[in-house]
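J.: Need the 3D shape of this:
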Amino acid sequence: MTLMGIITALIVGLVIGALGRLVVPGRQNIPLWLTLVIGVAAALLGTVIARTMGYADTAGFDWRELVTQVVLAAIGVALVTGFAGRRSVSRY
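T.: Here you go, the predicted model:
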């Protein structure tokens, strides 16, 4: 993978992660770097799912692939937020 491909993947991952955070209701107390990681993972997994299902290579913009990626990012953000919310520090 070239340097430009890596930079593009990070930008797309950040956008997908941000869209995933917007879909999840409430406040998410997760850092920006974790949103980026979730977004990149969701973008890659969404592309694999779209290719497996046969709708990744369409003419024009792949809306179904984007929706798949955003839904996966929202699930990832919700799961990470849920796990982070369970880890509370006891002050006693």
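J.: From here on, just use CA atoms for contacts and neighbour counts.
T.: OK.
J.: Let me see the contact set for Ala42.
T.: Gly13, Ile16, Gly17, Gln69, Val70, Leu72, Ala73, Gly76 (Cα atoms under 8 Å, 6 or more residues apart in numbering).
J.: and for comparison, fold this next one:
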Amino acid sequence: MLGLIISLIIIGLIAGAIARLLVPGRQDIGILATILLGIVGSFIGGFLGYLIFHKDGDDGFFQPSGIIGSIIGAVIALLIWQRVGGKRGALH
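T.: As a prediction, this is how the structure comes out:
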């Protein structure tokens, strides 16, 4: 269980950081929010991977498709966050 949590944090940091590099514009979020972004992206990527390929994580947690899916999911989550955050900021 502890290994899973540490893996989620490390993959979350990597996926979140890469997503922030890929998405244009400035993101005013710290390292904890970047990790959370990557973790959310990992679940989004895992869900999309399951929908597309009909496979689950039984093949191993740390695999290239998992990392790539996490990055794609983090980019999607960041784009949604920017869209929602941008609208909320425009109202104030």
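J.: Give me the TM-score for these two chains.
T.: Remark: TM-score between the superposed chains equals 0.69 [TM-score structural alignment, normalised by the length of the first structure]; 87 aligned residues with a Cα RMSD of 2.7 Å.
J.: What is the nearest of the contacts of Ala42 of the first structure to Val48 of the first structure?
T.: Gln69 (9.9 Å; Cα to Cα).
J.: Report the two of the contacts of Ala42 of the first structure separated the most.
T.: Gly13 and Gly76, at 12.5 Å, using Cα to Cα across the contacts of Ala42 of the first structure.
J.: What are the buried residues along whichever helix in the second structure runs longest?
T.: The longest helix of the second structure (DSSP state H) is helix 64-91. Neighbour-count burial for helix 64-91 of the second structure flags 66-67, 69-79, 82 (criterion: 16 or more other Cα atoms under 10 Å).
J.: Same check on stretch 10-18 of the second structure?
T.: Ile11, Gly12, Leu13, Ile14, Ala15, Gly16, Ala17, Ile18.
J.: Give me the contact list for that stretch.
T.: Here stretch 10-18 of the second structure makes contact (Cα under 8 Å, 6+ apart) with 31, 34-42, 67, 70-71, 74-75.
J.: Please apply the same query to stretch 65-75 of the second structure.
T.: The contact list for stretch 65-75 of the second structure (Cα under 8 Å, 6+ apart) reads 11-12, 15-16, 18-20, 22-23, 37-46, 48-49.
J.: Kindly recompute the last result at 7 Å.
T.: Stretch 65-75 of the second structure has contacts (Cα atoms under 7 Å, 6 or more residues apart in numbering) with 15-16, 18-19, 23, 37-38, 40-42, 44-46.
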